[in-house]
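**Q** Pasting the sequence and the predicted model now:
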Amino acid sequence: VFTQIDVDKFTIHPAIMGTLQVFKLTPGKNAGEVEIEEMNDTLEHILAKALGIDAVKLIPCGGGDPIAAAREQWNDGSNTLAVAPGKICVYQRNNVTNDVLYKEGMELLVVPSAELSRGRGGPRCMSMPFWREDL
């Protein structure tokens, strides 16, 4: 329901805005151990802290309109694929969200999606590998 699209920008479905309970998992001091840190904060603050930057910008699917957000999230409006900072693949049918992203300065690679989006899973889901090699 949210995707990083630039160094400090994310698409987001408005339903997850507000205070969240998040658990940060990191390797423990000994092999096989896991350190768990509970964070209760807004997504903006959690993301900024994780990225080591002052602030992030959340761009809502549907441009802040609750009806457009619900309709366009059904068509994966906030499930985009960043191919470079500020350059993202989006589904064509999400007109409101795409217009907002364009006005935010994003370069959009628009994918025709009349039937494609019916299968559920947006550009990011369909291209996210389970395992990545270190480059």
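**A** Received the coordinates, thanks. Numbers count the residues shown, from 1 in each chain.

**Q** contacts and neighbour counts: CA atoms only from here.
**A** Noted.

**Q** All the helices of the chain, in order from the start?
**A** 43-51, 66-74, 95-103, 123-127 (DSSP state H).

**Q** so which of the ones you listed gets nearest residue 83?
**A** Checking the helices of the chain against residue 83 by C-alpha to C-alpha gives helix 123-127 as the closest, at 9.8 Å.

**Q** for that closest one, the distance to its chain's centre please.
**A** Mean-position distance between helix 123-127 and its chain equals 12 Å (C-alpha atoms, centre = their mean, to the nearest Å).

**Q** Same check on stretch 25-44?
**A** Worked out by C-alpha atoms, centre = their mean, stretch 25-44 lies 21 Å from the chain centre.

**Q** try it against this one:
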Amino acid sequence: MVLNNHIMAIGLSQRTSAAAIEDISKSLFAAGQYDTVIAVKIPHNHAMMHLDTVFTMINYDQFTIHPGILDSNGKIDTWTLTPGKSDDQIQIRHEDDLQKVLKLELELSELDLIPTGNGDPIVAGREQWNDGSNTLAIAPGIVVTYDRNYVSNELLREHGLKVLEIKSGELSRGRGGPRCMSCPIVREDIC
């Protein structure tokens, strides 16, 4: 997930290993494309294989997050990778406070993590199954979501976002939310 023009986030999951993230980071650093990669450990289960199914950037300082990826204290393991002294080395810093890491790396004083299903364990689980966290930001603060995630969609509106709902009766059966249905690979600098 491209967070800005020099920071990328990658999910550490059953599909992406720590070694793969290190290799990707070395390649990105050597190419001069990025200077920071944030690896976020997500649970190893079929419903949460990709980072954007449980965590998505939707504005400069706002993210959707499925509360099921956090432990009982609201923590999650992250590793911040930066270039080392030579091209084949990287520095790795471990943290367990995602909000702290994002604020530091994105140079933000405030950060809004918006929980799927308003954090209710039953609603969050149901709406995450229907890709409630998998929102597609088409501009800062403007997102495309599935209409069936009514609790999450209302919460997004309460947080000041413009929500464009699409009918999801058939799309959601294919497993994948609006962001999964697209392929965002570049985040244009709009500052």
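**A** That came through fine. Source: prediction; values computed, not measured.

**Q** TM-score of the superposition?
**A** TM-score of the superposed chains, computed with TM-score structural alignment, normalised by the length of the first structure, equals 0.88; 133 aligned residues with a C-alpha RMSD of 1.9 Å.

**Q** Select, out of the helices of the first structure, the one closest to residue 116 of the first structure.
**A** Among the helices of the first structure, helix 123-127 sits nearest to residue 116 of the first structure (C-alpha to C-alpha), with 9.8 Å.

**Q** ok, average deviation of that closest one from the second structure?
**A** The superposed helix 123-127 of the first structure is, by mean C-alpha distance after the TM-score superposition for the first structure, a mean 1.6 Å from where its aligned residues fall in the second structure.

**Q** Can you mark which positions in the helix of greatest length in the second structure are buried?
**A** The residue-count maximum for a helix in the second structure (DSSP H) belongs to helix 18-31. Across helix 18-31 of the second structure, burial judged by 16 or more other C-alpha atoms under 10 Å covers 21-22, 25-26, 28-29.

**Q** Show me what residue 115 of the second structure lines up with in the first structure.
**A** In the first structure, the residue matched to residue 115 of the second structure (TM-score structural alignment) is residue 60.

**Q** same deal with residue 138 of the second structure?
**A** In the first structure, residue 138 of the second structure lands on residue 83 (TM-score structural alignment).

**Q** what do you get for residue 151 of the second structure?
**A** In the first structure, residue 151 of the second structure lands on residue 96 (TM-score structural alignment).

**Q** And residue 103 of the second structure, by the same measure?
**A** In the first structure, residue 103 of the second structure lands on residue 48 (TM-score structural alignment).

**Q** quick one: that match and residue 42 touch, right?
**A** No. Using C-alpha atoms under 8 Å, residue 48 of the first structure is not in contact with residue 42; the gap is 10.1 Å.

**Q** my read: residue 11 of the first structure touches residue 17, true?
**A** No. Here residue 11 of the first structure does not reach residue 17: they are 11.4 Å apart, not a contact under C-alpha under 8 Å.

**Q** So what's the residue count around residue 94 of the first structure?
**A** Neighbours of residue 94 of the first structure under the rule other C-alpha atoms under 10 Å: 23.

**Q** how about the strands in the second structure?
**A** 7-12, 36-41, 55-59, 62-65, 78-83, 90-95, 112-115, 136-139, 142-146, 162-166 (DSSP state E).

**Q** do you know which of those strands lies nearest residue 181 of the second structure?
**A** Here strand 136-139 is closest among the strands of the second structure (C-alpha to C-alpha), at 8.8 Å.

**Q** Against which helices or strands is the closest one packed?
**A** strand 55-59, strand 142-146 (3 or more C-alpha pairs under 8 Å, 6 or more residues apart in numbering; DSSP states H and E).

**Q** Nothing else from me, thank you.
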